[in-house]
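In: Build me a structure from this.
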Amino acid sequence: MRVKNITIIFSFLILLGLMGGYFLGSFENDAGKSKLNEEKRSDVSGFHYSSFSQKDFFDSAFEKTIRPQISKNQHIRGIIIPHHLLASNLIANALYSISSEKPITVVIISPNHFFTGQGQIISSLYDWETPYGILESDKNIIKRLQANRLLDIDELPFEKEHGISNLTAFIKKVLPNAKIIPLIIKDTLSFRESDFFLDNINKILPENTLFIASLDFSHYLPSQIADFHDTKSLAVLASFDYEGINFLDIDSKPSLRIFLKYLASKGANAFNLLDHSNSAYILKDENISETTSYITGFFSLGNQSKNEQTTLLAFGDLMLDRYIRKITDKNGKDYPFQNIKRFLIGNDLTLANLEGSFTDFQPKPLDPDNTTFTFNPNLIPVLKKIGFNIFNLANNHSLDFGKDGLIKSQKYLEDNNIDYFGDPSNKDRISVIKNIRGIKIGFVGYNEFNNSDFHKIIEEIKKIKQEASFVVVYTHWGTEYQTNFSETQQEKAHQFIDAGADVILGSHPHVIQPVEVYKNRIIFYSLGNFLFDQTFSQKVRQGLGVGIVFDKIKLDYYLFPTETKGFQVNLLGKEKGDIILNELADQSLAPEDIKKQIIKGKITINF
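Out: Predicted coordinates:
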């Protein structure tokens, strides 16, 4: 987590007077002003220090707790809490659920925020001085873990590691006789190292050890995107989805993987959510552009709790030739996406319409009038790394370099484990079904600019509807640069929904077109350009990202306006984004309550 962001958040607190002078000593980059931090730097006596020495700050946090009713028979083995002190009430509320006078060993696992110290997994032998007294480290066990080469001991990183120091006073308050094993984990920890640690730690830790994960979730994004990303995070926690961790908006993926795998080995599979919030909600200012989100909950012995939600982030046209090729050759393959990388992670599926083919053929000479596109295959690993894992190929550019070009493109995608669906001729591999945590999402592609049998697409939708929980139809249709949909588009869209489609996503017009609600299903007639080198009008530089949450009882749609500037995709700020959403609501065919939701950037369709 960036120190800059912590400073911004705490500055809000000071300005709003929410916590008065409590936070004046909490900024790492104000350490020179804090007597406590001076002690931490000069200390050689075998102690680390909790972030604050003011006992009344922590008392105040506990006084505001809801104090959840936890059955003693739940056998809690793990708890997940944030380390931002902005969320002090959430931390206190969660830890109160495990309060006990009994002696217990507590493992606290945290990100190594500053990537310091020797080793991938680092611990400390020092005790911790808190306003409630000394919180002892479990020195004997830590030394055994070190002797078995499961961790390294290095005291220096703990002088500034707020993932640990922000929590020690809370822990001492609720577990006064606990001994702790603090662990900070580097992001470079490999799966092999992680598995070796997990395979051996159970041989050393006491049976009733409590694991505390000190983790913050979505970072540096507006509140609605944070909520969308957290939907997946909550599903991953409930279902122990280790694969889903790979693209999760969280500050330490290795820490969460160790935490969940340890709990699974103990049979503590039942996740119980206590709180979910973010810094914008706590500060009561949803206009904050960079939030941090917080999830608290405990894990007890028992079966996994059900969370049957899956997320999809969908965009319009993605074109990587012509001037986009020129700029990526000059500035790097990820240049167009540098401003939205955080936005692109945190989703189960990330989708766009691929306006061309990946081939090793020579591209056409640079010319704005050239409309025959081929993309550099070396861009595929970059797209995968930033989150894209599925593409629509049913469009009028997939055959720009003939059937050979399409086959090459499909092979390149397959070699990189990226799924695709849709065929420019509407014949082969029209559809694909993705299984995410047991929820099956079917995708069907349709290219209007091929005179094949339209009835075949209808039959494919009906077929996929029998096999999948939800059906997404991605269409390539309409007239370029027209800001409204045609009667033909509407007729086909209605037929798709009549056949079983749950949502329709459109591309090709290169501008955003209105939304329609038909039979309680939503049609996005055109999402506009996601990334294209067209610059002749503002509308061709704008697009609409749609974040869809699939749920058995409802579908949520988050609306994210984007804009390309200098051939880089950017999330629009609230002022410009609101203009697009207001225009979209005004032009859409939808009930008034849905139009109001469009303006707010989130639509909910209940079944």
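In: CA only for contacts and neighbour counts going forward, please
Out: Fine.
In: Between the two ends of stretch 372-388, how far is it?
Out: Using Cα to Cα, to the nearest Å, the end-to-end distance of stretch 372-388 comes to 23 Å.
In: mind listing what's buried in that stretch?
Out: Using 16 or more other Cα atoms under 10 Å as the test for burial, stretch 372-388 gives 372-377, 379-381, 383-384, 386-388.
In: could you dump the residues you listed to a markdown table with distance to Leu531 and secondary structure?
Out: Putting these into a markdown table (distance: Cα to Cα, whole Å; DSSP: H, G, I helix; E, B strand; the rest coil) gives the following:
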| residue | distance to Leu531 | secondary structure |
| --- | --- | --- |
| Thr372 | 16 | coil |
| Phe373 | 14 | coil |
| Thr374 | 15 | strand |
| Phe375 | 13 | strand |
| Asn376 | 15 | coil |
| Pro377 | 17 | helix |
| Leu379 | 14 | helix |
| Ile380 | 15 | helix |
| Pro381 | 17 | helix |
| Leu383 | 13 | helix |
| Lys384 | 16 | helix |
| Ile386 | 15 | helix |
| Gly387 | 15 | coil |
| Phe388 | 13 | coil |
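In: To compare with the earlier structure, here is another sequence to fold:
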Amino acid sequence: MKKYILVYLVLLILSITSETFSRDKLNIASGVVPHHLLAQEIIDDFFKYIFSREKPETIILLSPDHWHSAALHQENSFITVALEPGKEEFNHLKVDSNLLRKLAEKNKIVLNNPAVVSEFGITNLLPFMEKYFPETKILPLLIPAKISKEQVKQLVNSIDEVAPVRTILIASVDFSHYLPWQAANFHDLKSIRVLLNFEEENFKNIEVDCWQALYAARLFAKLRQKEAPFIIAHKNSADFLKLDLEETTSYFSVIFEQKKVEEIFSNQKVKTILLTGDMMLNRGVEDLIKQNSVYYPFQRISQLLRGVDIVFGNLEGPVVKNPPEFPDNSLKFAFNPEVMKGISWAKFNLFSLANNHTLNWGKEGLEETKDWLRKYGINFVGDPLSGSWRELDAYFPSDNSDNIIFLAFNQIFPFLAKEEEMIETVKAVKSLNSEKLLIISLHWGEEYQLTNSLAQQKLAHQIIEAGADLIIGHHPHVVQNIEKYQGKLIFYSLGNFIFDQCFSLETQQGLAVGVEVHPDKLIFRLFPLQINRGQPVLMKQSQESEFLIKLAERSGSDKKLVDAIKSGIIKMERLN
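Out: Next up, the predicted model:
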């Protein structure tokens, strides 16, 4: 009997020791939670999950500096705003003033109590913390929009060095803003993937209200070696309001912990591409740029262009220093290098040069255009002077894991690619890269015609048969029909993106296509655009619905495709 009692006592001591050790170690390192109270059920579930597993000594809250309080100080890009020294309590919660003092020794921290009190990214979360962790100390920090990744890294490293072992770092962040839910969900794919995979180089181009706070939470999880994600929720404001809204906000919540959990994020490998139409920055558009700024053409569409892996367009002309003054009715273009600032700001990172205007300033203009694009870190494809099309002029993203290839060909006088050489090129590229998604951009077709020509269709089918996975067209200046052939999509023309053609309704409409590249499927999101005075903008819902119905009607008799076009989302299996 004594023997069994002794064994029981040993096991009891071990279990208590194990529990104490677990509590001391803290399995949860960090998390991400929204701060809009519309998403309060997500916020509650987030803190409830932590409460069911841990009792942290300190919680550090990182919030965007929504009211730009750091801008009051000279070095606003170096500043994190916190509570005033000596403050022991904040909204009935104890403040970890000792940790604040230690962090202030290693980081440039401005102490500003009114800024914290007015920051809803902090105050909206405090009632939930008081509910679940009334004894836990807090330390609220506001993160300015201009703080760099290096400064965030310094802050997180110092937190890791001086914070108690039982510390959780929480990023109070809302995801995609000011877009309809279809576009918001498209953006969220990259944002969530970058966060979960910790793609350090990509945090700066995700569409959230504070990428720095997300980076901090994910880095802290890595430093504490607790990187297994447990996803609390991913929803949109439209889900809560049960309304189809023009502008929404996305909410994503995740906890990073030590042990593996059942839920696995299935989209960790998904890549996103946004395909746009013809971009012309001369003539009437140039006049508008001079009256406003180099950012003017992109200002009303910039939100859609951000947070995407590849943003692609057809650059309809060369970029050259001191471009000539062509007449207003000229069909020759040349863009001032100042426009590159706007293009870069708009996050374009890939252009087709395979069109009939690229050589409007000759071979020298083409080479100068390439130099300007390289200077701004923008890739290009489709050199019309590359000699034989057998010399593969392809774009392979630098990240080999992208598994995406672009080819571009011009079929408009005077620099036509020979059809047989195009087809041979497609065959050659596909044979060497059978697992990669091969996207073909074609400059072709008849101007202002709303449906493709027989010549376009014949060539498109041959290119699909040669191995292309997707065809996108430019040049007609209007949006043409969509066709499905052998399980692949052909967008005959995306129409204009930025242009000065105001003489018809159709030339002032365009189509942007968001492509989700999954390992086993492709999802296409259709974003109809209205072009007003050289500025593309997402169509309002009523106009969008009418546009998609007309596009579906001229896209053939395939009922499944027609219905998908009307819905704005086309789903396809990947066929290799």
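In: Identify the residues contacting stretch 237-251 of the second structure?
Out: 33-34, 38-39, 174-181, 184-185, 188, 233-236, 540-541 (Cα atoms under 8 Å, 6 or more residues apart in numbering).
In: out of the buried residues of stretch 372-388 of the first structure, who's nearest Lys341 of the first structure?
Out: Of all those, Ile386 has the smallest distance to Lys341 of the first structure: 6.0 Å, by Cα to Cα.
In: What residue in the second structure is paired with the closest one?
Out: When the second structure is aligned by TM-score structural alignment, the residue opposite Ile386 of the first structure is Ala346.
In: any idea how far that match is from Lys540 of the second structure?
Out: In this view, Ala346 of the second structure and Lys540 of the second structure are 21 Å apart by Cα to Cα.
In: Next: His357 of the second structure.
Out: Going from His357 of the second structure to Lys540 of the second structure by Cα to Cα gives 32 Å.
In: do the same with Thr136 of the second structure
Out: Distance of Thr136 of the second structure to Lys540 of the second structure, computed by Cα to Cα: 47 Å.
In: Pick out whichever of the two has more residues nearby.
Out: Legend: neighbour count by other Cα atoms under 10 Å for Thr136 of the second structure and Lys540, higher for Thr136 (18 against 14).
In: my guess is the more buried one meets Phe51, correct?
Out: No - if you go by Cα atoms under 8 Å, Thr136 of the second structure and Phe51 don't touch, sitting 11.1 Å apart.
In: Just give me the residue right at the centre of the first structure.
Out: For the first structure, Gly346 is the residue whose C-alpha lies nearest the centre (Cα atoms, centre = their mean; 2.0 Å).
In: That residue pairs with which position in the second structure?
Out: Alignment note: Gly346 of the first structure maps to Gly307 in the second structure; criterion TM-score structural alignment.
In: Return the list of helices and strands in contact with the lengthiest helix in the first structure.
Out: Among the segments of the first structure that qualify as a helix by DSSP state H, the longest is helix 223-239. Applying 3 or more Cα pairs under 8 Å, 6 or more residues apart in numbering; DSSP states H and E, we find helix 223-239 of the first structure packed against strand 270-278, strand 291-300, strand 310-318, strand 542-550, strand 554-565.
In: Before I go, just wanted to say thanks for your time.
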